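Dropping the sequence and predicted coords here.
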Amino acid sequence: MIQSMTGYGKAVLQLPTKKVTIEIKSLNSKNLDLNVRIPSYYKEKELPVRKKLAAALVRGKVDFSIFVEMTADETSTTVNHGVVKEYIQQLRNVVQTGSTDDVELLKMAVRMPDALKTEREELDENEWNLIDEHIDVAIKEIVQYRTDEAASLEIDFKQRIANIKMYLEEVKALDGDRIANVKARLKKAIDDLKVDTDENRFEQELIYYLEKLDINEEKVRLANHLDYFLETLATPDSNGKKLGFVIQEMGREINTTGSKANFAPMQKSVIQMKNELEQIKEQILNVL
């Protein structure tokens, strides 16, 4: 069962004082490109999170985020009263007028250094255990998303492989006419020269020439590659890289067949095979 590398997963956890939102997004990439953004007080858990994501998602450009929204009345940031009062007094001394508006002084004072103090929140292991469980939920959701998206890709792959097989059968059916056509063209070229020829020598040279145009090996190898592609597609694991290698081999056989065809009707079938293969190549880049 193949998986797409494109996916999205989300989980929301409501705690007594905060709302925690976990998001995972992924796009296609040759390797695992993991970007993790979490609040500073969860930083010590970043490495286990990375390992968990790498094991579950394997490959792709992955963005993982934990957003925290405080929902309680309490806040970790408070006004440093002593510092603000001292700033106001200093500002009043600078102005040295009795009509100074204290509200305006307060606005200036809270912008000064250390006017606000933030107490660092320590990691609560029980809280993190709940978050970790919801990370698993988000991972499960993105994996399901990838699987669902890949299902349509698999249908498309099978259809295009069936099309290539159909065009390959056309190539096989045209091979006899192709050889006859090549012989007739060569014979006509010799006759047009209006010279005496040794028939035995002509037959020997013709056999040598036709051996160079023989595509039996290409037909057999292409058929094997098509079957192997379907076998790999049916395995329990998603093997995007292996499928990519198989496609490369299929392309070589199709290109060689086209270069040896030397027969317009056969070349049309080869072009159709190339078109189907290009469509598979574009989509296989998104397979895990």
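The structure has been received and is ready for your questions.

from here on, contacts and neighbour counts on C-alpha atoms
Fine.

Let me see the ranges of the strands in the stretch 1-150 of the chain.
Here the stretch 1-150 of the chain has its strands, by DSSP state E, counting those that start in this stretch, at 7-14, 18-27, 32-37, 60-70, 77-79, 116-118.

Mind checking those strands for the one nearest to residue 202?
strand 60-70 (59.4 Å; CA to CA).

which strands and helices sit next to that closest one?
Judged by 3 or more CA pairs under 8 Å, 6 or more residues apart in numbering; DSSP states H and E, the packing partners of strand 60-70 are strand 18-27, strand 32-37.

now these in TSV, with mean neighbour count and distance to residue 260?
Below are the helices and strands packed on strand 60-70 laid out as TSV (neighbours: other CA atoms under 10 Å; distance: least, CA to CA, whole Å):
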stretch	mean neighbour count	distance to residue 260
strand 18-27	19	40
strand 32-37	15	41
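
Tabulate the ones you listed (a markdown table), appending distance to residue 130.
As requested, these are exported to a markdown table (distance: least, CA to CA, whole Å):
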| stretch | distance to residue 130 |
| --- | --- |
| strand 18-27 | 10 |
| strand 32-37 | 18 |
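
Put this next to the previous one:
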Amino acid sequence: MLLSMTGYGRATNNWEDKTILVEVRSLNSKYTDLRLRCSQNLREKEAQLRKMVTDFAHRGKLEMSIDITSHLGDDQFGLNVPLFKKYFSALSELSTEFDYEDKTLMSAILRLPNVAASSDGEMSKEEWKAITDTISAALEKFQAFREQEGAATANDLTERVNTISGLLEQVSPHEQDRVEAIRDRLYRSLDDKMGKDRIDESRYEQEVLFYLEKMDINEEKMRLAQHCEYFLEVLNNKTQAKGRKLSFISQEIGREINTLGAKAYSSNIQRLVVGMKDELEKIKEQTANIV
């Protein structure tokens, strides 16, 4: 099973006179990073909330919001009256001292820290359970979204890796042609410089063997085929977090493709290598968004 790093889940729950709304979303990221938005009375539970989400999501740039709304609307606002009076008294004295009249003083004080805030009160065990149940429901929908995206990505990756394997199989028919081409090129070069009568056949064969060793791509072909096979094996295993491993394997695939291109000495093989590189770039883009 493959999981996309991009996901979204939303769940609501009516508990007593309150509505609990939880939203979870994620984007691709190399690391796990959670931005949590919740009411003040949930801050003491922040460590548990973070662990609950990050353990489930594994990796990605995550954001979770928890909104709790009262149907009665009578517990959503609190005013710190003593603090408000202190601010008002001090600022009024300064206004008089500087002969400055400010009609927005009241609203300005309300924006100061700790003056106005939601009066959430203490949380009961029952309310905490209702909240965690809602989070679990949102995470299940979040997971379903990522599984759906991951399945489409897995199909695309399988097709592209198989395309690379198919292009690799097309390399072999062109190998003998490039051997003959290098023989002809070396012979013409010696003929131009020395003339046919002065060509040392023994030295000529040594030069051909030297170039053939440099041109040998059997190891690259074998390793590339193995990497493609291993990529599909990891892609289809039951592990959820496999994005990093697939990224590492794609780097190894790229290394063998580059070496194959450098040792090709054949325009036909080079065209096949270009096709492999094009597929590999699309594979890298996809693996960057896998958990």
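It's in. This structure is a prediction, so every number in the text was calculated from the model and none was measured.

Mind checking the TM-score on these two?
The TM-score (TM-score structural alignment, normalised by the length of the first structure) is 0.86; 268 aligned residues with a CA RMSD of 2.6 Å.

of all the helices and strands packed on strand 60-70 of the first structure, which lies closest to residue 151 of the first structure?
Closest to residue 151 of the first structure of those is strand 18-27 (CA to CA; 16.7 Å).

what about that closest one, how far off from the second structure?
Overlaying the second structure shows strand 18-27 of the first structure at a mean distance of 0.8 Å from the equivalent residues (mean CA distance after the TM-score superposition for the first structure).

So what does residue 276 of the first structure match up with in the second structure?
Alignment note (TM-score structural alignment): residue 276 of the first structure maps to residue 279 of the second structure.

I'd assumed its match was in a helix, is it?
Yes - assigned with DSSP: H, G, I helix; E, B strand; the rest coil, residue 279 of the second structure falls within a helix.

Give me the number of neighbouring residues for it.
Counted with other CA atoms under 10 Å, residues neighbouring residue 279 of the second structure total 18.

Please list all residues in contact with it.
Applying CA atoms under 8 Å, 6 or more residues apart in numbering to residue 279 of the second structure gives the contacts 160, 161, 163, 164.

Contacts for stretch 8-24 of the second structure, please.
For stretch 8-24 of the second structure, using CA under 8 Å, 6+ apart, the contacting residues are 7, 25-26, 62-72, 127, 130-131, 134-135, 137-143, 145-146.

what do you get for stretch 251-264 of the second structure?
Here stretch 251-264 of the second structure makes contact (CA under 8 Å, 6+ apart) with 214-217, 220-221, 223-224, 227-228, 269-270, 273, 276-277, 280.

how about it, aligned to which bit of the first structure?
Using TM-score structural alignment, stretch 251-264 of the second structure corresponds to residues 248-261 of the first structure.

what's the answer for stretch 208-222 of the second structure, then?
Alignment note (TM-score structural alignment): stretch 208-222 of the second structure is matched to residues 206-220 of the first structure.

For the matching stretch, list every residue counted as buried.
Within stretch 206-220 of the first structure, the residues scored as buried using 16 or more other CA atoms under 10 Å are 213, 215, 218, 219.

can I assume the third one sits in a helix?
It stands for residue 218 of the first structure. Yes - the assignment for residue 218 of the first structure is a helix, going by three-state DSSP.

check contacts around it.
253, 254, 256, 257.

hmm, 10 Å instead?
Going by CA atoms under 10 Å, 6 or more residues apart in numbering, residue 218 of the first structure touches 224, 250, 252, 253, 254, 255, 256, 257.

out of these, which are inside helices?
Using DSSP state H, 224, 250, 252, 253, 254, 255, 256, 257 are the members of the contacts of residue 218 of the first structure that sit in helices.

Residue 233 of the first structure: which of those is nearest?
Nearest to residue 233 of the first structure among these is residue 224, at 14.1 Å by CA to CA.

does residue 124 of the first structure really touch residue 45, like I thought?
No - proximity of residue 124 of the first structure to residue 45 does not meet the contact threshold set by CA atoms under 10 Å, at 11.5 Å.

More neighbours: these two, which one.
Taking neighbours as other CA under 10 Å, residue 124 of the first structure and residue 45 compare with residue 45 leading, 14 against 10.

In contact with that one: list those residues for me.
Counting by CA under 10 Å, 6+ apart, residue 45 of the first structure touches 38, 123, 128, 132.

same thing with residue 6 of the second structure?
Neighbouring residues of residue 6 of the second structure by CA under 10 Å, 6+ apart: 25-29, 60-62, 142-143, 145-147, 149-150, 289-291.

aligned partner of it in the first structure?
Aligning on TM-score structural alignment places residue 6 of the second structure opposite residue 6 in the first structure.

where's residue 231 of the first structure, which helix or strand?
helix 216-233 (DSSP states H and E).

For the stretch 1-150 of the first structure, just list every one of the helices.
46-57, 81-95, 102-109, 125-193 (DSSP state H, counting those that start in this stretch).

any chance of those helices in JSON lines, plus mean neighbour count?
Output for the helices of the stretch 1-150 of the first structure, formatted as JSON lines (neighbours: other CA atoms under 10 Å):
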{"stretch": "helix 46-57", "mean neighbour count": "15"}
{"stretch": "helix 81-95", "mean neighbour count": "15"}
{"stretch": "helix 102-109", "mean neighbour count": "14"}
{"stretch": "helix 125-193", "mean neighbour count": "16"}
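
Export these to a markdown table and append columns for distance to residue 240 of the first structure.
Converted to a markdown table, the helices of the stretch 1-150 of the first structure look like this (distance: least, CA to CA, whole Å):
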| stretch | distance to residue 240 of the first structure |
| --- | --- |
| helix 46-57 | 13 |
| helix 81-95 | 61 |
| helix 102-109 | 60 |
| helix 125-193 | 11 |
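
Right, I'll leave it there.
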